[in-house]
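1. Need a 3D model of the sequence below.
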Amino acid sequence: MKHLPKHLRPRWRYLAVGLESWPEADVDRRSFQRALWFAAQNLLGDAGSADLDGSVLTFRFEDGAGEAVVRARRGEVERLRAVLATVDAVDGDDVGVVVRGVSGTVRACEEKYIRGPAEVSEERNVVFAGADRHAVVRGDRVDADVGGGHVGATALDIRDN
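-> Model prediction:
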């Protein structure tokens, strides 16, 4: 079977997507892809999600932070941004999704917007809301354990113990 001529091939745009969640969240490529397709189908319907494509090409997630490169057909970037804005959980784990940038090739997308390894996370005890608590610290963000879950805080909200 012959390849299509260049002017008839589909043209793609690649979105660099940043992901953030709680430290114990377990998000993998397959579950993120499933959540993305489900959100696209709910927002755009079957035909709209097929036009969009929305394939996850590269994915990395560890210690509550990660990134992915998601493919969209040229002209569908704004619709993919809308779909990504509706993704708030993956397999029951709350996830924050942010589009870092858009590029015409995967290589340029990774070089410009994918930052490499996530920030180093550190576990320590802090004082939050008047009590000693276990926390995971990433940069200036603190995820304090408050019994049944976590509370996101900043360095200004806590005191080291």
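2. switch to C-alpha atoms for all contacts and neighbour counts from now on
-> OK.
3. could you pull out the helices for the protein?
-> 29-52, 77-86, 106-113 (DSSP state H).
4. please give me the structure for this one as well, since I'd like to look at both together:
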Amino acid sequence: MTLPKHLRQRWRYLAVGVESWPEASVERDPFQRALWYGAQDLVGDVGSATVDLTVQRFRYGDGEGEAAVRTRRGAVERARAVIASVDEVAGDPVGLRVRGVSGTLRGCEEKYMGGGPVATEQRHVTFEGADRTATLRGGRATVRVDGAPVGVTTLDI
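-> As a prediction, this is how the structure comes out:
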């Protein structure tokens, strides 16, 4: 037996942009786990259960991706805070940004998701007086210095 519509749980869907280094491997299950642990750390066990973050859609590749994350209607601000507190997924550093909030999963996908990945380009550049390989995405670039990735803008190279 299903509950009448006015008694059912109301959900909100947050469109989350995911960004990391191009060689990072960010997958759905570790991303979900990072959200759960972030919620426990920030708002505790009871708060985590109240926020109830669940990844509904997830896409990631070549350093960029997006996710649709479900939360309870009254917990949107706490969900935003939890998402902002997550800075790594399975050991890979990530930047998360809430693009928008919608009352339906379909509305979330149509309004805030599906723009597709940004085109990437490999180029040889001069950075810190040395020739290096860079991965360019939009106005940003990732340059390897001593084996570690460094995020720069195209004005830096």
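5. Got a TM-score for the two of them?
-> Superposed pair, TM-score by TM-score structural alignment, normalised by the length of structure 2: 0.98. Supporting alignment: 157 aligned residues with a CA RMSD of 0.8 Å.
6. Adding distance to Gly147 of structure 1 as columns, could you present the helices of structure 1 in JSON lines?
-> Formatted as JSON lines, the helices of structure 1 follow (distance: least, CA to CA, whole Å):
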{"stretch": "helix 29-52", "distance to Gly147 of structure 1": "27"}
{"stretch": "helix 77-86", "distance to Gly147 of structure 1": "28"}
{"stretch": "helix 106-113", "distance to Gly147 of structure 1": "36"}
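7. I'd like to know which of those is closest to Ala135 of structure 1.
-> helix 29-52 (25.8 Å; CA to CA).
8. who touches the residue nearest the centre of structure 1 in this structure?
-> Geometric centre of structure 1, nearest residue: Leu19, 2.5 Å, by CA atoms, centre = their mean. Residues near Leu19 of structure 1 by CA atoms under 8 Å, 6 or more residues apart in numbering: 61, 65-68, 95-98.
9. Run a quick neighbour tally on the closest residue to Asp63 of structure 1 other than its chain neighbours.
-> Distances taken as CA to CA, 6 or more residues apart in numbering place Pro23 nearest to Asp63 of structure 1, at 5.0 Å, with adjacent residues excluded. Pro23 of structure 1: 17 surrounding residues under other CA atoms under 10 Å.
10. Equivalent analysis for Glu27 of structure 2, please.
-> Applying other CA under 10 Å, I find that Glu27 of structure 2 has 15 neighbouring residues.
11. Distance-wise, check it relative to Thr71 of structure 2.
-> 20 Å (CA to CA, to the nearest Å).
12. picking up where we left off before, list only buried entries from the contacts of Leu19 of structure 1.
-> 61, 65-68, 95-97 (16 or more other CA atoms under 10 Å).
13. mind listing what the closest residue to Gly101 of structure 1 other than its chain neighbours touches?
-> Leaving aside its chain neighbours, Gly101 of structure 1 sits nearest to Ala16 (5.4 Å; criterion: CA to CA, 6+ apart). Contact analysis of Ala16 of structure 1 by CA under 8 Å, 6+ apart lists 67-70, 99-102, 109-110, 113-114.
14. Only whichever of those are buried, select them in ChimeraX.
-> ChimeraX command restricting these to the buried ones, with burial defined by 16+ other CA under 10 Å:
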select :67,68,69,70,99,101,102,109,110,113,114
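15. which stretches of structure 1 form strands?
-> 12-21, 53-62, 65-73, 89-90, 93-103, 121-128, 131-138, 141-145, 150-154, 159-160 (DSSP state E).
16. what angle do the fifth one and strand 12-21 make?
-> In terms of direction (axes from the mean of the first three to the mean of the last three CA atoms, to 10 degrees), strand 93-103 of structure 1 departs from strand 12-21 by 150 degrees.
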